[in-house]
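got a predicted model here, sequence first, then my questions.
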Amino acid sequence: MARLTRAQQQGRTRAAVLDAARREFAERGYAEAKIDRIADRAELTRGAVYSNFTGKRALYLAVLGDLADRARTAAEPPAVPPGSTGPALGAFARVWLERLPLGADTPGSGRLQLRSLTGVLETEPSRAALAEILRFEAVLLALALEHHAPDGARRVRLAELTLTLLHGAAALAENAPGVGDPFDLARAAEHLASLPLADDAAFPHLPFVAPARSARDPWSPPSAVRDELTGRQVALAEDGVVVALGVRRLSAAEEAVRSAAPGDAVTVVVVTDGPDEAGQLARLRVIDLVASLRRVFPPGELPALRVVFDEGDEGAGGGDGGTVSAALGHPVPDDLTETAVRVRDGLVVARAEGRGAGYAVAATELRGAGGARAGSGSGSGATEE
């Protein structure tokens, strides 16, 4: 038998730890689970667990992320797409609510099924990150719903309200399993589409965003990265807009998507300075949402952007960013990072940093082989913080 490579052995060890942790959390719940028991279940040492995960919280988030990824991988395209916004919302809610636990489920297994974060997030930065991630989830859901909106208006407020309803039902079911009829909840979600929820037509700060800077720099991104919406490898070398956002700036992705020219490839790169809690949260929530979206909306109606995670390596240089961050010239990102480039013919032809960077670059009108100037949507050149 051929010897396993180091990467293969690490993969096996990680998989064994995740399986043991899933069983431990299902039986005992997050609060009562112990790293030592997880190591015993996996027939590994405590050190082997900590060599793969920084602690119980990180391990729990990884277990939830693995469950969500399996659900996304197993998702089949819908046979009949919804006909309008209301049916689309109802179909999404029905799929999402399948996670509600039954009365016979153990508390631990029910919380895993719910992807519950109760008692897990203990710091204010983590809670602030989760609030922004939820806004990003609403943007992704809204972009899918708008394929069924006859007036073409934004549907972000509607998506936020729908997710509030669903997460509220999940919180109730966590403490009182079996309470709340999922079919009634799905019908309620469908009727939300008839409410007069008008989104703002524009973002008020955009007129004050500085125009993108012209550039003519080499562009050397990684050859292929994983798009979390489709699960496929995609190339960043093609023409388009690449926006790097820290976890607490994720909702700014909407500005770039709505400002891009038709046909532009818009890639949102979620950057962190290592495999930290905020990055794990973002990955978990995005993958979990996508698993439901893919069962309701056909591929052509999924959000028209690509979402890539670019996590740093804590063991290399003490928390440097990932490969995409380095290519963008922003090797040490943080939760508030916002930087963007426009790529054309293998070159970076426009750059922007700070709040509104994605908008500034997406609205750029290209001239010639490498020139760039701010489009009419940009402000008068006022500097941004």
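Cool, the structure landed. Numbering: from 1, shown residues only.

from now on I want contacts and neighbour counts done on CA atoms only, so please keep to that.
OK.

and the helices in the stretch 101-250 of the chain?
Chain-ordered helices for the stretch 101-250 of the chain, with DSSP state H, counting those that start in this stretch as the definition, fall at 107-114, 124-145, 156-175, 182-192.

quick one, which of the ones you listed is nearest to P299?
Distances from P299 to each of the helices of the stretch 101-250 of the chain were compared using CA to CA; the minimum, 10.0 Å, belongs to helix 124-145.

for the closest one, packing partners?
Packed against helix 124-145 by the contact rule (3 or more CA pairs under 8 Å, 6 or more residues apart in numbering; DSSP states H and E) you find helix 85-96, helix 156-175, helix 277-296.

let's bring in a second one:
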Amino acid sequence: MARLTRVQQQARTRASVLAAAREEFVEHGYAPAKVDRIAERAELTRGAVYSNFPSKRALYLAVLVDTVESADPVAPAQPPASPADALGAFARAWLERLPLIDDPAAGGRLRLRSLVGVVDDEQGRVVLAQLARLEALLLGLALESCEPDDAAPRRVRLAELVLTLLNGSGLLAELAPGFGDPFDRTRACQYLAGLDLADTWAPPYLPYVAPAERCQERWAPPTGSRDQITGRPVDLGADGLVVALGARRLSAAEEAVRSARPGDLVTVVVVTGDPAETGSLVRLRVSDLTRCLRGVFPPGTWQRVRLVVDGAPAAAAMGLTGDDETEAAVRVRDGVIIARSRGRGAAYAAATAGAADRSRTREAGA
């Protein structure tokens, strides 16, 4: 039999470690789990485990990512008839993770994608807060697509409420198994669709954002990127806005979406300085949410927004090294970067680049 290549051997070792780690976490939970026992289960050395995963937390997050991404594909959904119908279907999809009353505690936490005791540092808490904002944006945009016309109200605050209720249900299921009725929670989510939250988007800093730098630079984006929302390949060479956001700046994704011109494609690429831990945390939460979304909303729901989680190659094409504090944007037209901006408000600056020039031109011709 032909000898395995180095890449094949690395993939086999990684798979063995993941399988052993899953058994360890299901049996013992995160905190009591031991890397030495994981190595024994995989019939590997402790060093071999750490050569693939730099920490127990990175290994735990990798197991959760693999759990979510290896699940059976979700069938494309028919468009929901209303936001209430959409929220009911979304809540049912999300609540499927709740463990049964007789499930072992450790295994139930894994099923819940529990991060209790896992993300317990300042960096992790900040990133989770930013992820929550991104999750609310994606669900909010989907709910807005259920409205009958283009003047749909903003639904991001509604999405925040729903995700708060569902995440609270998950935490309660971990701390007090069997408490509450998932059907009641589903109906509660449907009822929330009727609330008038007077939701608006008007950040006070926008008037103070510095204009984007106008330029004429060839745009040579990487190939092979995939949209995390729909699972489809992404053409980063298309005209529109490309925004690179670090894991601590993900809330700026809404700025990119709301600032974009009608018809613009908005591509958000996520970068991080720590792919093994922070990167895996981002991938886990985004993959988990978008899997639920794909079970409720058809792919055409996000025609103007794409999300690339492994965004380092795209960020490099923008001239960025990329870290958790990154916030930068470029505007692309006909294969050329015509505007670029960095820092707070970068997406707004790049999206609106040239708008003032066109306004003055129209006024002069009037």
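Structure's in. What do you need? Keep in mind it's a predicted model, so treat the numbers as computed, not measured.

pipe the helices and strands packed on helix 124-145 of the first structure into TSV and attach distance to A253 of the first structure per row.
Listed next are these as TSV, based on distance: least, CA to CA, whole Å:
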stretch	distance to A253 of the first structure
helix 85-96	22
helix 156-175	13
helix 277-296	13
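
export the ones you listed to a markdown table and tack on distance to A212 of the first structure and mean neighbour count?
Written out in a markdown table, the entries for these read as follows (distance: least, CA to CA, whole Å; neighbours: other CA atoms under 10 Å):
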| stretch | distance to A212 of the first structure | mean neighbour count |
| --- | --- | --- |
| helix 85-96 | 36 | 23 |
| helix 156-175 | 26 | 19 |
| helix 277-296 | 27 | 23 |
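
out of the helices of the stretch 101-250 of the first structure, which is closest to E255 of the first structure?
Using CA to CA as the measure, helix 124-145 is the one of the helices of the stretch 101-250 of the first structure that comes nearest E255 of the first structure, at 10.3 Å.

can you check which part of the second structure that closest one sits on?
Under TM-score structural alignment, helix 124-145 of the first structure corresponds to residues 122-143 of the second structure.

quick one: that stretch to chain centroid distance?
Between the centre of stretch 122-143 of the second structure and the centre of its chain there are 7 Å (CA atoms, centre = their mean, to the nearest Å).

check stretch 86-96 of the second structure too.
18 Å.

likewise for stretch 347-366 of the second structure?
Taking the mean C-alpha point of stretch 347-366 of the second structure and that of its whole chain, the gap between them comes to 32 Å (CA atoms, centre = their mean).

and it, what's buried?
Applying a neighbour-count criterion of 16 or more other CA atoms under 10 Å, one finds A347, Y348, A349, A350, A351, T352, A353 buried in stretch 347-366 of the second structure.

what about A350 of the first structure, is that helix, strand or coil?
Here A350 of the first structure takes the strand state, with states given by DSSP: H, G, I helix; E, B strand; the rest coil.

list the contacts of the counterpart of it in the second structure.
Taking TM-score structural alignment as the alignment basis, one finds that A350 of the first structure is matched in the second structure by A339. Contacts of A339 of the second structure were listed using CA atoms under 8 Å, 6 or more residues apart in numbering, and they are A212, E213, R214, C215, Q216, V330, R331, V332, A350, A353.

could you export the helices of the stretch 101-250 of the first structure as a markdown table, including distance to V17 of the first structure?
What follows is those, written out as a markdown table (distance: least, CA to CA, whole Å):
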| stretch | distance to V17 of the first structure |
| --- | --- |
| helix 107-114 | 16 |
| helix 124-145 | 24 |
| helix 156-175 | 26 |
| helix 182-192 | 34 |
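
any idea which helix or strand comes after the helix or strand where R37 of the second structure lies?
With the criterion set as DSSP states H and E, the secondary-structure element containing R37 of the second structure is helix 35-42. Counting by DSSP H and E, the element after helix 35-42 of the second structure in chain order, helix or strand, is helix 46-52.

and the angle from the following helix or strand past that next one to helix 280-294?
Under the assignment DSSP H and E, the closest C-terminal helix or strand after helix 46-52 of the second structure is helix 56-69. Compare the direction of helix 56-69 of the second structure with that of helix 280-294 by axes from the mean of the first three to the mean of the last three CA atoms, to 10 degrees and you get 20 degrees.

average offset of helix 56-69 of the second structure relative to the first structure?
Here the mean offset of helix 56-69 of the second structure against the first structure after fitting is 0.8 Å, by mean CA distance after the TM-score superposition for the first structure.

which residue in the first structure lines up with Y50 of the second structure?
Aligned against the first structure by TM-score structural alignment, Y50 of the second structure finds its counterpart in Y50.

distance of that match from R57 of the first structure?
12 Å (CA to CA, to the nearest Å).

more crowded one of these two?
R57 (18 against 15; other CA atoms under 10 Å).

show me what contacts that one?
Residues near R57 of the first structure by CA under 8 Å, 6+ apart: V120.

ok, back up a step: now a ChimeraX select for only the buried ones of the contacts of A339 of the second structure.
Remark: buried members of the contacts of A339 of the second structure, expressed as a ChimeraX selection using 16+ other CA under 10 Å:
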select :212,214,330,331,332,350,353
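
Q190 of the second structure: which of the contacts of A339 of the second structure is nearest?
Ranking the contacts of A339 of the second structure by separation from Q190 of the second structure, with CA to CA as the measure, puts A350 on top at 37.3 Å.

for the aligned partner of the closest one in the first structure, helix, strand, or coil?
Under the alignment (TM-score structural alignment), A350 of the second structure maps onto V361 of the first structure. Using three-state DSSP as the criterion, the local structure at V361 of the first structure reads helix.

where's the match of Y50 of the second structure relative to A374 of the first structure, distance?
Y50 of the first structure sits 49 Å away from A374 of the first structure when distances are taken as CA to CA.
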